[in-house]
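A.B. asks: got a predicted structure here, sequence first:
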Amino acid sequence: MSVWEKMTRKANIHQYLSEDVKFQKTLKARDLMALGIGAVIGTGIFILPGTVAATTSGPGIILSFLVAALVCATAAMCYAEFASSLPVAGSAYSYGNIVFGQFIGWVIGWALILEYMLAVAAVSVGFSAYFGAFLKGFGLHLPAAISGAFTPGQGTYVNLVAILVVWLITWMLSRGMKSSMRINDIMVVVKILIIVLFIIVGFFYVKPSNWSPFLPFGKIGIFNGAATVFFAYLGFDAVSSSAPEVKEPQKNLPIGIIGTLIIATILYMAVSVILTGMVPYTKLNVADPVSFALQLVHLNGVAGIISIGAMAGMFTMMVTMIYSSSRLVYAIGRDGLLPKFLGKINDKNHLPNHSLITVTIIISLMSGFFNISQLAELVNIGTLIAFSFVSIGILPLRKRKDISNDGFKVPLYPVLPVISLGLCLYLMTRLQVATWIASLIWFVIGVIIYMSYGIRHSNLQTSDK
């Protein structure tokens, strides 16, 4: 078989299904929405509605979130059809292997590794900062030496809290999905209750005059704002990583993916309505606009509770992303494109603990010792690459006679998948040049790994399609 034939051979769906059957099916639609909401609703809900309103959209930020949700919905529906048709581990990586071939699958997987791990590392650093601020409220202070990245000149050597919270989540996930989801569900409920608390309390301080002018930046402000807040919705795709552990996946996976997007949109828009009603949009360009609005009306106690909600939001986001990245690395190891021990499932609790621990070590090093704030935007490009392939992948998926789907199907086929692809490509053009250069370096490294290791060790069985 030539190199080109190896790169373009398509994975056999039956091989994946037979290997992933080792997972325990414990997740229901409710758990999937908790995973999705845990990933999507993070600290962004306490920041973006204010800062984007002040600089880009004005009170029209409400419509910006709606437009961004509609854009995400096109990709979400494509993910839902894939998840319903192919309930296998690995999410977009496995979908790419099956409909496009091994090399495209690897490119998608390599992009998702970048997205998931960088996202967790960045958020764990944010969690550490919030935790430090929370302790200060009680008169406690963490030593500077263990409060930041390795920067001896500034007196910081390791971000210990960031490392510890990552390992705490890993310990939780290693004990099984049933108990992990119980804790995650509780944290998600706490987070939503705190958001609802802000909406209810803030409602009594709304001044309708603050919504005028509604579109101070013009109609273009709605769309510019939508391009900015689009990234607030990222994370719903991680739900599809759980496919082998889901009961009735054809029914529950689409509910989890689309349900996540609907609930997130309602919460984002509600917070935007209250926030811009409480405070003139021109005053909201601050790091913590929700807390700022509450302090402005002398509700300092509620503002303190919001910080707890922010930490809960970051915690659940990390749960979802660590979980998803471990399943992704498991899937790539299962196929032999990475060392095979990563594709092993523990016989005791039926979990891929090798990949989970490996992922955690890498994330710990990034969050504990490196300043990764400048690399955070790479999360966006990794996501959009996966979105693009999943969107256009619906076309070859529908042509496969060996893949049945009695569940969700994208409406307006083939127009909607093409529209989704176009929207993803457009958003990619809005990313900074530095982001493209850094991502190019990442993908060059990925190609070198694939050509030197993956292509020679792949154990993918070839589909006859």
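C.D. replies: Good, I have the coordinates.
A.B. asks: from here on, just use CA atoms for contacts and neighbour counts.
C.D. replies: Will do.
A.B. asks: list the contacts for Tyr281?
C.D. replies: Gly50, Ala53, Ala54, Gly58, Pro59, Asn210 (CA atoms under 8 Å, 6 or more residues apart in numbering).
A.B. asks: mind redoing it with 10 Å?
C.D. replies: 49-55, 57-61, 210-214, 216, 275 (CA atoms under 10 Å, 6 or more residues apart in numbering).
A.B. asks: out of those, which sit inside helices?
C.D. replies: Pro49, Gly50, Thr51, Val52, Ile61, Leu275 (DSSP state H).
A.B. asks: of those, just say which sits nearest to Ser355.
C.D. replies: Pro49 (36.4 Å; CA to CA).
A.B. asks: can you pull the contacts of that closest one?
C.D. replies: 57-59, 61-62, 64-65, 225, 229, 268-276, 281, 284-285, 289-290.
A.B. asks: in the ones in helices among the contacts of Tyr281, find the pair that's most separated.
C.D. replies: Val52 and Leu275 (11.8 Å).
A.B. asks: looking at these two, which is more packed in?
C.D. replies: For Val52 versus Leu275, the count of surrounding residues by other CA atoms under 10 Å is larger for Leu275: 30 against 24.
A.B. asks: before we move on, the earlier item: common neighbours of Val52 and Leu275, please.
C.D. replies: By CA under 10 Å, 6+ apart, the residues touching both Val52 and Leu275 are Pro59, Tyr281, Leu284.
A.B. asks: put this beside the first:
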Amino acid sequence: MSASTVPASQAPAAEGPTLARSIGPFQLFAYTLGGMLGAGIYGLVGRAAGELGSAVWLGFLVAMVAALLTGLSYASLGSRYPHAGGAATIAQRAFARPLLTWVVGLAVMASGLSSVATQSRVVAENLLRLAGLEGVPTLVLALGFLLIICGIVLRGIQESMWVNILCTTVEAIGLVLVIIVGIPYWGSADLLETPGNEGIGLSFLMTGAILTFFAFIGFEDTINVAEEARDPRRTLPFGIIGAMLAATVLYIAVAITAVSVVPWQELSAAPGPLAEVMARAAPWLPGWFYVAITVFAVANTALLNYVTASRLVFGMARQGLLPKPLASVHAGRRTPHVATLALLPVLVALVLAGDISQLAAATVLLLLAVFTVVNVALLVLQRRPGERKGGFEVPWPVPAAGALVCAALLLNRLGTGDWRAPALAGALLAAILLGYAVLRPKVTEETLPAA
């Protein structure tokens, strides 16, 4: 029997210590929300206003519907197979093609690691701005930050969760404050005004969805910690869906506030759109306030991506796709300590490489391809006789529509005319394939705990 068809209840018992099931429903909710509420929303509102005018809020609403299709698929799959390894584990279970599993796993890992490295430098730059330190190399602070988050991830999943809750709370407070100070301005703008008064049609809505869809990326990280959640068949869907709905409410309210306080034409030209909103609606707020929030938001994104990458490495090693020692669990801390430490030199190398923003953009393309594969995987598993059901099931049109939406977004990104990100994505994919050809990993029976 292949690893892809072993029911979780029949999976062999893991030898040695296992990951601790200690994550509650609120922590899962905060984990998902924290993954989405990154610093990107602080700049995305301005870019979106330039394309959508005062109707920018509508773009977030349509994007939520598009993103929720894939979010529902992840919620269903997580309730079926609450195991570390995330998309890689699901791809192997659905298709039983080690090469595809390898590509999916390393694509997600590349996205996470490039994000951690990029955010480490951003944290360092903002800390220098906050402290007014001159002469301190950004690189030193970035590497120091990497060591701190590595230590948190090593310490335990509960420690990582509580740090995430703190950072997510600060991020949310920053957005809520924008809404509160801007509410008196509500009603002062035509919320359906578009550039050139082109009207709101299907093409307009698609443009808005494509632009703002990426504000919701981050929900996919949650499935990687499902094995450490209590009652994941119930709590994981709650965490993903609840967080996506909460993020949508925040995004729409922030968008309405932004165009109400600052005309959309000026908002789109502002280097810091929400900082401009606060400067007009709350001039009493010190200028460093949003710099500090940015530090929390970016640090949180880096932490969550480090957790995700470590669990992905752990899950792939357990399948036999990566060296077996990477599947070790610390007896005391119950964390994948070898996988966590193995990622550190890779991250240090990425930080030392300098500006890897193009690499981060390239991995977004690979992530859209992974979303497409995951949606198709759910379709396959739903139709497989004898395949276990989850605690949260969705009808087949949901993953079918999710796959189509993600494939359309991928094609749109490829057709933007900017060849750098697609070329780098192609090079990264070629490197992943070369790694498979050289290492020839063998998939073994998954030693996953029963759900």
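C.D. replies: It's in. Keep in mind the model is a prediction, meaning the values are calculated, not measured.
A.B. asks: how much space separates the nearest residue to Thr55 of structure 1 once chain neighbours are set aside from Val165 of structure 1?
C.D. replies: Leaving aside its chain neighbours, Thr55 of structure 1 sits nearest to Asn285 (7.0 Å; criterion: CA to CA, 6 or more residues apart in numbering). Counting by CA to CA, to the nearest Å, the gap from Asn285 of structure 1 to Val165 of structure 1 is 30 Å.
A.B. asks: what of Ala310 of structure 1?
C.D. replies: In terms of CA to CA, Ala310 of structure 1 sits 15 Å off from Val165 of structure 1.
A.B. asks: likewise Leu425 of structure 1?
C.D. replies: Taken as CA to CA, the span from Leu425 of structure 1 to Val165 of structure 1 is 35 Å.
A.B. asks: over to Phe389 of structure 1?
C.D. replies: Applying CA to CA, the value for Phe389 of structure 1 to Val165 of structure 1 is 33 Å.
A.B. asks: if we can go back for a sec, just want to know which of Ala310 and Val165 of structure 1 has more residues nearby.
C.D. replies: Ala310 (24 against 18).
A.B. asks: can you tell me the SS state at the aligned partner of that one in structure 2?
C.D. replies: When structure 2 is aligned by TM-score structural alignment, Ala310 of structure 1 is paired with Thr294. Of the three states, Thr294 of structure 2 takes helix under DSSP: H, G, I helix; E, B strand; the rest coil.
A.B. asks: wait, what's in contact with the closest residue to Thr294 of structure 2 other than its chain neighbours?
C.D. replies: The shortest distance from Thr294 of structure 2 to any non-neighbouring residue, by CA to CA, 6+ apart, is to Ala39 (5.8 Å). With contacts defined as CA under 10 Å, 6+ apart, Ala39 of structure 2 is in contact with Gln119, Glu171, Ala215, Ile293, Thr294, Val295, Phe296, Ala297, Val298, Ala299, Asn300, Thr301.
A.B. asks: nearest to Leu177 of structure 2 among those?
C.D. replies: Using CA to CA, the contacts of Ala39 of structure 2 come closest to Leu177 of structure 2 at Glu171, 10.1 Å.
A.B. asks: near the closest one, how many other residues are there?
C.D. replies: 25.
A.B. asks: host element of the aligned residue in structure 1 for Gly151 of structure 2?
C.D. replies: In structure 1, Gly151 of structure 2 lines up with Trp171, judged by TM-score structural alignment. Per DSSP states H and E, Trp171 of structure 1 falls inside helix 160-174.
A.B. asks: check which residues of that helix are buried.
C.D. replies: Leu160, Val161, Ala162, Ile163, Val165, Val166, Trp167, Ile169, Thr170, Met172, Leu173, Ser174 (16 or more other CA atoms under 10 Å).
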